[in-house]
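A.B. asks: I'll drop the sequence and a predicted model, then ask my questions.
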Amino acid sequence: MQQSLICFPEKERAEFRTQELDPTLSAKEVLVKIDYDLISAGTELANYHDLPNTEVSILRFPHYPGYTTSGHVVKIGSEVTRFKPGDKVVCAWSGHRSWVKLQEDVRLYPVPDGIDLRLAAVAHLCSFPMLAIRKLQIQLGEACLIAGQGLLGLLAGQLARIAGAYPVIVSDCSPERRALALKLGADHALDPMAPDYIEKVMELTNGGPETAVEVTGNINALQQVLECVAKNGRVSLLGCTRISDQPINVYKYIHCKGVYLIGTHTSNRPKQDPAHWGHSEFDDYKTFFKYIKAGRLQVEPIISETVSPKDAEAVYQRIGMQSNPPLGILLDWRDIDSNIGE
């Protein structure tokens, strides 16, 4: 059967390709037709531009981007018990593809009834800021600074508020993103380029926020966060600081202040069994859907456009040239290879 996909064959080039996919399933495999997946601009553009400390920098090209997806089950293996044909599912780390085959107990999670698959495609991505907020262990009334208001930052701000943080202060260079953050519940939205930015944060938090999430991956933003955060404060490193092109005075801003730096890369938690690790990815998917159903987490406003995967080359070329790319770009796979395998 035919499978379409998106590939980065070389630096700063994206292609829409087709290839053959063997529809034969092993006993525990599930065949899924993808409906939507989300472009994660930060991670994918880092690989697109071949930045240091990326998957591409280690494994080289070709690279197959995409990791936060939704679809429906078409066929199951003889021993599959968790899913049946027609079930809606979240697929993690499956790439931008029209069809995928996955083991039933790995990277597949059921989507509850009543949830739009467009929103379900955000579930895996939202598990990243959930990890950041969980690891901060925010206490009621603690201030939280969210540096960066891209996809992850806009979700992190909402989650910090749900967790009991007050005030929730966000920062971003884009006036449009700051305005959206306020609509989504942030208490204050500041421009980090303003000369009085740090003073303003200190004023709003009576001496510095107890917690902070650095989402930009920019070393200058991390420097600002470390200057702002209160003594014995906790800083979650959610953004991937791939390029350390500015020295940080560790003694002054971390050691003497007693600051806790918390790495929150998704690879440092389990997929399913929480065991002694805390919450798993599956736990966070469950929480995501609970918040969506209850109307406590707003995802629709962060989806900025829906495009055809066939336009991948132009889409990546466009967002790869923008300093502030569109927030949530959904790839609509519903009509691509849709008559194959069903």
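C.D. replies: Arrived safely, thanks for sending. Residues are numbered from 1 along each chain as shown.

A.B. asks: use CA for all of it now, contacts and neighbours both
C.D. replies: Noted.

A.B. asks: do you know how far V74 is from F83?
C.D. replies: V74 is 10 Å from F83, where distance means Cα to Cα, to the nearest Å.

A.B. asks: list residues touching both of those two?
C.D. replies: Here V74 and F83 have V30 as joint contacts, going by Cα atoms under 8 Å, 6 or more residues apart in numbering.

A.B. asks: neighbour count for these two, which is higher?
C.D. replies: In this view V74 and F83 are compared by other Cα atoms under 10 Å, and F83 has more residues nearby, 21 against 18.

A.B. asks: from T287, how far off is that one?
C.D. replies: Distance check for F83 against T287: by Cα to Cα, it reads 20 Å.

A.B. asks: now S40
C.D. replies: From S40 to T287 the distance is 20 Å (Cα to Cα).

A.B. asks: who has more neighbours out of these two?
C.D. replies: S40 (21 against 16).

A.B. asks: comparison target below:
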Amino acid sequence: MVRGYRVVFKAPGVVKVESFDVIPPSRHQVLIRNILTLISPGTEIAFLMALPNTPRKFPMYPGYSSVGIIEEIGEDVKEFKRGDLVVATAPHASHVVVHADNVYKVPEGVDVKDAVFFTLSCIALQGVRKARIELGESVAVIGEGIVGQLATQLARLSGAIPVIGLDLYNTRLKIAQRLGADVVLNPSRSDFMREFLRVTDGEGAKVVIEATGNPQAINLALKLASHRGRVILLGSTRGKSTVNFYSDVHKKGLIIIGAHNSIRPKYESYEAYWTFKDDLKVVFRLLKSKRLKVRELLSDIIPFTETPEAYRRLREEKERYITIALDWRKA
């Protein structure tokens, strides 16, 4: 029996790496030996710390972005073979057994360090699609963490101008500007609102994408949107928000759109609502063509044995770290 290693949240705030027996795949599954897995900081740290709107059930096995090599295939799996480089929506582990429907080949020319961003890129893309951005519309993205950074780039690719990145950490704003934001602003500055109105011609943004998951940011998003604007709730809020719907929504004629990744259609794409598989094809094309730039968003790659330290850095040093990949090659 092959022994593998995996990340486990034992209790609130407690991260461990444990060994486990690797089981063979069933007839519709494949066994993947992971190369890298990418931490999704917002969701995973919220789950780790048992914040509101999370399961709060432990032990928990986090992660949903892995890239690796297929080692074994089930007897009914025809679309893959041993040795294929693939991505999967699977947990942080050295080995994962996954249904073939949740596994996708990595196209030739896409590096593993880029491919591992596939899930978070698709999450950002479905949010930007729901905004239905028209060429020339102004878009503000609140929160330049990993999903916000991706949404900022995708908004620009969708024709938004200006694209305005907002964050409390200046290091993140600098990265956003290097990767395509036309304007970056820190909401903590005393002149923030004046500058925001200046760059949006006094109107506010036609589209505001909230990507922080902070309940308090909802009110900021509503305030920054123009009359008849759209507010896209891309971040998963961890708590309750108090909103004056008359002044902030009703009177302004706002459209608020929930953009959780789980509301995708499963089998067939339609306008603004694409399947994960169809979005992934687009993401791979964007990565291969370098139109979507993710390498600068990868703050570090560390051995899986140092996983607790990775979560500590992402939780306590947000100004330095956007996301971290775990390296499983020596497992």
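C.D. replies: The structure has been received and is ready for your questions. Please read these numbers as outputs of a predicted model, since none were measured by experiment.

A.B. asks: got a TM-score for the two of them?
C.D. replies: Scored by TM-score structural alignment, normalised by the length of structure 2, the superposition of the two chains gives a TM-score of 0.96; 329 aligned residues with a Cα RMSD of 1.5 Å.

A.B. asks: chain center to the longest strand anywhere in structure 1: distance?
C.D. replies: Counting residues, the longest strand found in structure 1 (DSSP state E) is strand 29-39. Centroid separation between strand 29-39 of structure 1 and its chain, computed with Cα atoms, centre = their mean, to the nearest Å, is 17 Å.

A.B. asks: ok, now which ones touch A14 of structure 1?
C.D. replies: A14 of structure 1 touches I6, C7, F8, Y48, A312, E313, Y316, Q317, counting by Cα under 8 Å, 6+ apart.

A.B. asks: oh, that last question was meant for P24 of structure 2, not what I typed.
C.D. replies: Contacts of P24 of structure 2 by Cα under 8 Å, 6+ apart are L31, E72, V97.

A.B. asks: for N214 of structure 2, which non-adjacent residue is spatially closest?
C.D. replies: In space, and not counting its chain neighbours, N214 of structure 2 is closest to T237: 5.4 Å by Cα to Cα, 6 or more residues apart in numbering.

A.B. asks: a strand runs through that neighbour, doesn't it?
C.D. replies: No. Counting by DSSP: H, G, I helix; E, B strand; the rest coil, T237 of structure 2 falls outside a strand, being coil.

A.B. asks: residue in structure 1 matching it?
C.D. replies: Aligned counterpart of T237 of structure 2 in structure 1: T241 (TM-score structural alignment).

A.B. asks: generate TSV for the contacts of P24 of structure 2, with neighbour count and distance to E137 of structure 2 as supplementary columns.
C.D. replies: Compiled in TSV, the contacts of P24 of structure 2 are given as follows (neighbours: other Cα atoms under 10 Å; distance: Cα to Cα, whole Å):
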residue	neighbour count	distance to E137 of structure 2
L31	24	45
E72	19	49
V97	21	44
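
A.B. asks: out of those, which comes closest to F20 of structure 2?
C.D. replies: Nearest to F20 of structure 2 among the contacts of P24 of structure 2, counting by Cα to Cα, is V97 at 12.6 Å.

A.B. asks: I figured the closest one hits R33, correct?
C.D. replies: No. Counting by Cα atoms under 8 Å, V97 of structure 2 does not reach R33; the two are 9.0 Å apart.

A.B. asks: what is in contact with those two at once?
C.D. replies: Listed as contacting both V97 of structure 2 and R33 by Cα under 8 Å, 6+ apart is no residue at all.

A.B. asks: from Q272 of structure 1, how far off is the equivalent of D76 of structure 2 over in structure 1?
C.D. replies: Under the alignment by TM-score structural alignment, D76 of structure 2 pairs with E79 in structure 1. If you measure E79 of structure 1 against Q272 of structure 1 using Cα to Cα, the figure is 20 Å.

A.B. asks: and those two? which has more neighbours close in?
C.D. replies: Q272 (16 against 11).

A.B. asks: can you classify that one as helix, strand or coil?
C.D. replies: Secondary structure, three-state DSSP: Q272 of structure 1 is coil.

A.B. asks: in this structure it contacts S280, no?
C.D. replies: Yes. Taking Cα under 8 Å as the definition, Q272 of structure 1 is a contact partner of S280 at 5.2 Å.

A.B. asks: identify the contacts common to the two.
C.D. replies: Common neighbours of Q272 of structure 1 and S280 (Cα under 8 Å, 6+ apart) do not exist.

A.B. asks: all the strands of the stretch 51-200 of structure 2, in order from the start?
C.D. replies: Secondary structure of the stretch 51-200 of structure 2 (DSSP state E, counting those that start in this stretch): strands at 66-73, 85-88, 95-99, 103-105, 139-142, 163-166, 183-185.

A.B. asks: the last one: which residues count as buried?
C.D. replies: Yep, that's strand 183-185 of structure 2 we're talking about. Neighbour-count burial for strand 183-185 of structure 2, counted by 16 or more other Cα atoms under 10 Å, picks out V183, V184, L185.

A.B. asks: what does stretch 155-175 of structure 2 give?
C.D. replies: Across stretch 155-175 of structure 2, burial judged by 16+ other Cα under 10 Å covers 155-156, 158-169, 172-173, 175.

A.B. asks: how many residues are close by the residue nearest to N214 of structure 2?
C.D. replies: 24.
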